[in-house]
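Trainee: heads up, no residue letters with this:
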């Protein structure tokens, strides 16, 4: 299954209920969850990792990612 995001890329969670703020680095791709690619991500200001489905994330523009 192909994935939308690259490892070491920066993403943010799509706004919504319980969506954490800030930018997150893609650490690795995981097996599909309910037929959808999943990722392990880590927030730049967090000490722990999260698991997110592809539909919960969106790419940051080059300017935001450089920040």
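Mentor: Noted; the coordinates are in hand. Quantities reported herein were computed from a predicted structural model and do not represent experimental measurements. Residues are numbered from 1 along each chain as shown.
Trainee: from here on, contacts and neighbour counts on C-alpha atoms
Mentor: Fine.
Trainee: tell me how many other residues crowd residue 11.
Mentor: Per other CA atoms under 10 Å, the neighbour tally for residue 11 reads 24.
Trainee: for it, list the residues it contacts.
Mentor: 23, 24, 25, 26, 57, 58, 59, 60 (CA atoms under 8 Å, 6 or more residues apart in numbering).
Trainee: same deal with residue 44?
Mentor: 22, 23, 24, 25.
Trainee: take a look at this one as well, against the first:
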């Protein structure tokens, strides 16, 4: 498992890059920090959007910015 440090923390609201979510960027909340599956991969996060009942897993590269911080 990777020892890379997560840039974002649980409870933080972030914007996902448009390509990670479909055609438009989306605000999601980080609900859990997950380790990278391999040492050569980036840290991953379990995130949830207010408008969805399910969670999804995204890599750190899919996060555009903290919500409200601008890209």
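Mentor: Arrived safely. What you see is a predicted model, and the numbers here were worked out from it, not measured in a lab.
Trainee: compare the contacts of residue 44 of structure 1 and tell me which is most surrounded.
Mentor: Neighbour max across the contacts of residue 44 of structure 1 (other CA under 10 Å) = residue 24, 26 neighbours.
Trainee: that one against residue 40, yeah?
Mentor: No - contact criterion CA atoms under 8 Å: residue 24 of structure 1 and residue 40 do not qualify, at 9.6 Å.
Trainee: quick revisit: in CSV: the contacts of residue 11 of structure 1, plus distance to residue 50 of structure 1 and secondary structure.
Mentor: Shown next, in CSV, are the contacts of residue 11 of structure 1 (distance: CA to CA, whole Å; DSSP: H, G, I helix; E, B strand; the rest coil):
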residue, distance to residue 50 of structure 1, secondary structure
23, 12, coil
24, 9, strand
25, 10, strand
26, 10, strand
57, 12, strand
58, 15, strand
59, 17, strand
60, 18, coil
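Trainee: could you export those as TSV, including distance to residue 46 of structure 1?
Mentor: Below are the contacts of residue 11 of structure 1 laid out as TSV (distance: CA to CA, whole Å):
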residue	distance to residue 46 of structure 1
23	10
24	9
25	11
26	13
57	17
58	19
59	19
60	18
